[in-house]
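> Sequence first, predicted model second:
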Amino acid sequence: MALRWFQRLKQGLAKTSSRLTDGVQGIFTGRRRLDEEALEDLEDLLITADLGPATAAKLTAELARTRFEKEVSGEEVREAFAASITDILAPTAKPLEAGNDPTKRPHVVLVVGVNGSGKTTTIGKLAHQLRGQGKSVMLCAGDTFRAAAIEQLRIWGERVGAPVVARDSGADAAGLAFDAYKQAREAGTDVLLIDTAGRLHNKKDLMDELSKIVRVLRKLDETTPHDIVMVLDATVGQNALQQVQVFRELVSITGLVVTKLDGTAKAGVLIALAETFGLPVHAVGVGETAEDLRPFKAEDYARGLMGLE
């Protein structure tokens, strides 16, 4: 299973890895001395994959520290980059632990992110995985701003066997979250996953709504929500950093899920996110099915990004 997932991840990262692999091999045809010109070319290449200038500079500096003025091959460069990227990402690779602590029942996960990031779909996939672990799950359709999100969550609920607490479009999201928590507690549900609106064109409204959801949940249990997970769409590249910064001003994000890595040549943004914020990365997504969202593993990601087995 682990090998199959690595191959799926590697395929999902192909748009980024092919750019990096072809670029590195183009700079190092056969073997070449690692001089200043080669380092500059490598740094530019890493930036085009959206690793960000700071991360690109750090990776090339580490490579120069051990290989400067030495003859190297493209594969040796990719191996070195993969090792450095693994070191950067390893501290952030932390699966979402929900439903394991009987003192947190329900374990409340508030899911945030801009509309279009894959937030509602991610909730459905997380519910599928939790159900597969034998946990009971309840879903709350808290993105009451979009009727489509409510319907989408209902469909996922039917698919994975999880009840969905929902109201009509335009309903008060905080009141809905309050009711969902009470129902989940009365039912002895292990995990409650709460969807939220993600519109950023009026940040004040979003801030007020998210703050109110957290406030009303804490009337029932001051430790909730136990996790505030932000879902990010990798195809937006460096804009993902700005999105995280905005949401961190609204709520205390505890972890990230990065989706749509298969749809972009900018998957290196995950490394920039780790360098900039150091937030736990719980899972990554490389496709539409529930099986295409898996816990994040730093070495698998780094080697897949560099086109290595």
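Structure received.

> Could you use CA atoms for every contact and neighbour count after this?
Fine.

> any idea which helix or strand carries the nearest residue to residue 52 once chain neighbours are set aside?
In space, not counting the residues next to it along the chain, residue 52 is nearest to residue 272; the distance is 5.8 Å by Cα to Cα, 6 or more residues apart in numbering. With elements delineated by DSSP states H and E, residue 272 resides in helix 269-277, which encompasses its position.

> Alongside the first one, take a look at this:
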Amino acid sequence: MGLFNPFKKSEEQPAPPAEEQPSGFFSRLKQGLVKTSRVLNTDIRDLFKQEGRLVDDEFLTELYAILVRTDMGVGPAGKIRDQVKTDFRGRVVHLSEVLTTVKTELVALMQQPETPIQFAESGPTVVMVVGVNGSGKTTSIAKLASYLKSQGKSVVLGAGDTFRAAAVEQLSIWADRLGVDIVKAEQGSDPASVAFKAVDFALQNNKDVVILDTAGRLQTQTNLMNELDKIRRVAGKKIEAAPHEVLLVLDATAGQNGISQAKGFSEAAQCTGIILTKLDGTAKGGVVVPIRQTFNLPVKYIGVGETPEDFALFNAEQFGDALFADAF
């Protein structure tokens, strides 16, 4: 068996070289959101069977159903529908008018300041990453490491998922490719001890950021959630106030199921932000809205592909522009 290649696509074809990727993250975001964009733009366009359409109860009901299909939730979908009703009820409107209102309201619902990693005032910044298996946690850690390294930060990875040898192997390959340090232990070792060693390594070698991987778990597994608290306490013994960030990785393809994950983890792990992954594989990109509406947690970063370049700070205006880029 060959080593796992984190850059290889699922169909066993290597990813294109960086120079062949679309220029700029906006292009990647637009491409990644194409499924959600199609639900919003194409389906709303289909409501207009002629030059204009009367905004009546039938139209509003159909519009509401389309919005719900993006997994933005019934509350936000109802708010957007009601704004269209307020603006246009009883009028014959054109597609562009409705799309403008939908976009404006959607961006407003997602609105938040850009919230990058909050670095410690001195010494290493400790970032703990949590989530369920299959959410894209390990790959997100690699992307975050690449992102921080591009900002001139020195990074150490702590391979705390000691239950799965494949997870440690995958993170090791990423560390080698990215040129960052990694601290790991034997399979089955205490994850808190890995966190301790990784933080100590960063202190001894004047590193800027420590990113701690943790084993995937369900929010209902109390013993495993308690383990996260132990990792927090161990990191805090080495560096006061550590971990400085606890990032929850959510799979956008999970849609509304991601909400219960966010609730469980945010309470147990004291999360400070969210990384939303796999937006390129779903028509449920609207899930950003209920995440922002339900929790006092910022969506810090989003992933729209498999390479480190497909990862960036979340920006509501940019997200909205990408969703509706081909609509007008």
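Thanks, I have it. Everything numeric in this text was worked out from a predicted model, so none of it was measured.

> Superposed, what's their TM-score?
Overall, the chain-to-chain superposition scores 0.94 on the TM-score scale (TM-score structural alignment, normalised by the length of the first structure); 306 aligned residues with a Cα RMSD of 1.8 Å.

> The residue nearest to residue 52 of the first structure matches what in the second structure?
Using TM-score structural alignment as the criterion, the counterpart of residue 272 of the first structure in the second structure is residue 290.

> just checking, its match touches residue 76?
Yes: the pair formed by residue 290 of the second structure and residue 76 meets the contact definition of Cα atoms under 8 Å, at 7.3 Å.

> Tell me how many other residues surround residue 154 of the first structure.
When counting by other Cα atoms under 10 Å, one arrives at 20 neighbours for residue 154 of the first structure.

> which residues touch it?
Under the criterion of Cα atoms under 8 Å, 6 or more residues apart in numbering, the contact partners of residue 154 of the first structure comprise 141, 164.

> again, only using 10 Å
Taking Cα atoms under 10 Å, 6 or more residues apart in numbering as the contact definition, residue 154 of the first structure lies against 124, 139-141, 148, 162-166.

> In contact with the residue nearest to residue 52 of the first structure, which residues?
With contact taken as Cα under 10 Å, 6+ apart, residue 272 of the first structure is in contact with 50-56, 88-89, 237-238, 240-241, 278.

> Mind checking which of those residues are in helices?
Of the positions in the contacts of residue 272 of the first structure, 53-56, 88-89, 240-241 sit in helices, assigned by DSSP state H.

> could you flag which of those are buried?
55-56, 88-89, 240-241 (16 or more other Cα atoms under 10 Å).

> so what corresponds to residue 214 of the first structure in the second structure?
Residue correspondence to the second structure (TM-score structural alignment): residue 214 of the first structure is matched to residue 232.

> cool, and residue 85 of the first structure?
Using TM-score structural alignment as the criterion, the counterpart of residue 85 of the first structure in the second structure is residue 106.

> which element is that match on?
helix 95-110.

> Whatever helix or strand comes next after that helix: average distance to aligned residues in the first structure?
Where DSSP H and E defines the elements, the next helix or strand beyond helix 95-110 of the second structure is strand 125-130. When the first structure is overlaid, strand 125-130 of the second structure sits 0.5 Å from its aligned residues on average, using mean Cα distance after the TM-score superposition for the first structure.

> Give the aligned range of strand 125-130 of the second structure in the first structure.
Under TM-score structural alignment, the match for strand 125-130 of the second structure in the first structure covers residues 107-112.

> residues touching the residue of the second structure most remote from its centre, list them.
Each residue of the second structure has a distance to the centre, and by Cα atoms, centre = their mean the biggest one is for residue 90: 39.8 Å. Shown here is residue 90 of the second structure, whose contacts under the criterion Cα under 10 Å, 6+ apart are 53-57.
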